[in-house]
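Novice: From the sequence below, what's the structure:
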Amino acid sequence: MDQAHRADSVRERLIDAGVELVMTEGSASLGLREIARRAGVSHGAPRRYFPTHHALLSAIARRGFAGLAARFAAATEVTGTPRDQLRSLADAFLEHAAEHGGMFELMFRHDLLDSEVHASDADAPGPRLRESTLPLFARLVELVAQDRAHRTEQGTGPSCDSAPPPALTAAALWTNLHGIAVLRANGSLQLAFPRAGEGPDPLVTAALDAHLGRADA
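Specialist: From the prediction side, this is the model:
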C-alpha cells in the first residue's frame, strides 16, 4: 500500500471509530485519545492525519449529514403535493434526531459549522462542514416555495407579495423542528406535552400549519 492510500485508510479508520463512539457514547466522548485507541493507531496519529481536533470532528459529523441527506432524498420521493413532501421531510428529520442523538448533537455544533473560525482546518480533507448543510436547507427552501406557489394556484394561500421570503419561512420551520428534536432528546418536551398513541405527530402538524398555513384552509 503506497503512502497516499495508507493515509486515506488511516483517516477512514479514525472517522469510523469516531462515528461508532459518538453513536454509542455521545458527542462528549470524542476525545482524540479514545478515537485513536478505537481505531487501533497511536495517540499521536489523529494529529498527523487531521490538522486539528475540529477537523476530525467535522469529518465525523459529515457522516451524520450524509445519513440525513439520504433520509431527505427518500422522504421527498413521496408522491403528492409539496406539503406532503415537507411533512415527510419533517418526520424524517425528527426520526434521524431521535435515532442518532449523539451524532445529531455533534452535527449542529456552531464551532464546527462556523468553519471560518478555524482557518487551520483549511487543509483538512473534504469540504467544510457547513457545505454539507446547505444543500439540505436549499431543498427545504425549494419545497416551501413550491408549496406557496401550489397554494396560490389553488386560492388557499397568501399572495407572494404579502408572504415572507421562502428562505425565511424555511429557516423558521427548520428552527421549529430542531427545537422539537432537542427538547425531546432531553426529555423536557414530554413533560409539557406527552405524545400519546400512533399516527401523525401533532407537533409537526402544528409547525407546518404555523409556518405554511393550515392545510385545510
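Novice: only C-alpha atoms for contact and neighbour calcs from this point on.
Specialist: Fine.
Novice: in the helix or strand containing residue 64, what counts as buried?
Specialist: Residue 64 belongs to helix 53-75 when assigned by DSSP states H and E. Residues of helix 53-75 classed as buried by neighbour count (16 or more other C-alpha atoms under 10 Å): 54-65, 68-69, 71-72, 75.
Novice: Can you check which helix is longest in this structure?
Specialist: helix 130-154 (DSSP state H).
Novice: One more, please, to line up against the first structure:
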Amino acid sequence: MTEEEAGLRSRLIEAGVDLVAQEGAQALSLREIARRAGVSHGAPRRYFPTHLELLSAIARRGFADLGARAAQAIGDGAASPRAQLTALAGVYLDFARTQRGMYELMFRHDLLESGQLGLRETSLPLFGVLVDLVGRTRPRADAPLVAGALWANLHGIAQLWGWGSLQLATGVDDFAPLLRSVLDAHLGPEER
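Specialist: Alright, predicted model coming up:
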C-alpha cells in the first residue's frame, strides 16, 4: 500500500470515528463516511472490500482508545489490585456512557462473529488485564471465570445505564454505587 493509499484509508477510518461519536453507530453508512472523508462514495470499497471491514477498523480504534484509558487509569501498578480493578471498571463504564456510539459498535455481534474485528488482538488483551487483577485480588478464585462474570456484569450495567433503566429502577444518578456493589459481589467486600 502506498503512502497515499494508507492516508486515504486512515482518513476513512477517522471520518467513521468522528461520525460514530457525533451520530452513533447507526449512522455509519459507506456513503456518509466517504462524504465526510471527502472522497467518492465508491472509494471506501477500494480499501475496505466490505462494509464490515471498515466498521471493524473503526471499532478497533475504539478498543485502542479504551485500552489506553484503562492503562492510564491503572497507572504504574503502585495501587492495590482492588483499587486498580475499581479504576479499570470505572473507565469501562465511563467509556460506555461518554462514547455510546463507539461502545455499541465495538460489541456488535455481526462484527464480532465476522472475524473482521480481530477480537483476539483488540479486546482480549484488556480482558487479560482484568483476569490478572482479579487473580491478584482473589488468589484462590478461578480468575478467568470471575473476570468473565465481572465483565458481563459491567457490560450489563453499561447497557442498562445507557437505556436509562438502572436510573429508573434504582433511583441513583451515578453508577458509582452500582460499581461498588458489583465489585463487592465478585471480589468480596472491600477490607477497610
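Novice: The helix holding residue 64 of the first structure maps to which residues in the second structure?
Specialist: Mapping helix 53-75 of the first structure onto the second structure (TM-score structural alignment) gives residues 51-73.
Novice: The nearest residue to residue 11 of the second structure once chain neighbours are set aside and residue 26 of the second structure: what is the separation?
Specialist: Spatial nearest neighbour of residue 11 of the second structure, chain neighbours left out: residue 37 (5.9 Å); criterion: C-alpha to C-alpha, 6 or more residues apart in numbering. Remark: distance between residue 37 of the second structure and residue 26 of the second structure (C-alpha to C-alpha, to the nearest Å) = 18 Å.
Novice: Who has more neighbours out of those two?
Specialist: Taking other C-alpha atoms under 10 Å, residue 37 of the second structure and residue 26 do not tie; residue 37 has more neighbours (21 against 11).
Novice: Which residues are in contact with that one?
Specialist: 11, 12, 14, 15 (C-alpha atoms under 8 Å, 6 or more residues apart in numbering).
Novice: what residue of the first structure takes the place of the second one?
Specialist: Pointing back at residue 12 of the second structure there. Residue 12 of the second structure maps onto residue 14 in the first structure, by TM-score structural alignment.
Novice: Its match and residue 37 touch, don't they?
Specialist: No - contact criterion C-alpha atoms under 8 Å: residue 14 of the first structure and residue 37 do not qualify, at 9.3 Å.
Novice: of the two, who's got more company?
Specialist: Legend: neighbour count by other C-alpha under 10 Å for residue 14 of the first structure and residue 37, higher for residue 14 (27 against 14).
Novice: and the helix or strand in which that one is found with helix 53-75, angle?
Specialist: Assessed by DSSP H and E, residue 14 of the first structure sits inside helix 3-25. Computed with axes from the mean of the first three to the mean of the last three C-alpha atoms, to 10 degrees, the direction of helix 3-25 of the first structure lies at 70 degrees from that of helix 53-75.
Novice: what's next to helix 3-25 of the first structure, contact-wise?
Specialist: Helix 3-25 of the first structure has contacts (C-alpha under 8 Å, 6+ apart) with 28-30, 35-36, 38-39, 46, 49-50, 56-57, 59-61, 63, 100-103.
Novice: Go through the contacts of residue 37 of the second structure and single out the one with the most neighbours.
Specialist: For those, counting by other C-alpha under 10 Å, the largest number of neighbours falls to residue 12: 27 neighbours.
Novice: What separation do you get for it and residue 173 of the second structure?
Specialist: Taken as C-alpha to C-alpha, the span from residue 12 of the second structure to residue 173 of the second structure is 37 Å.
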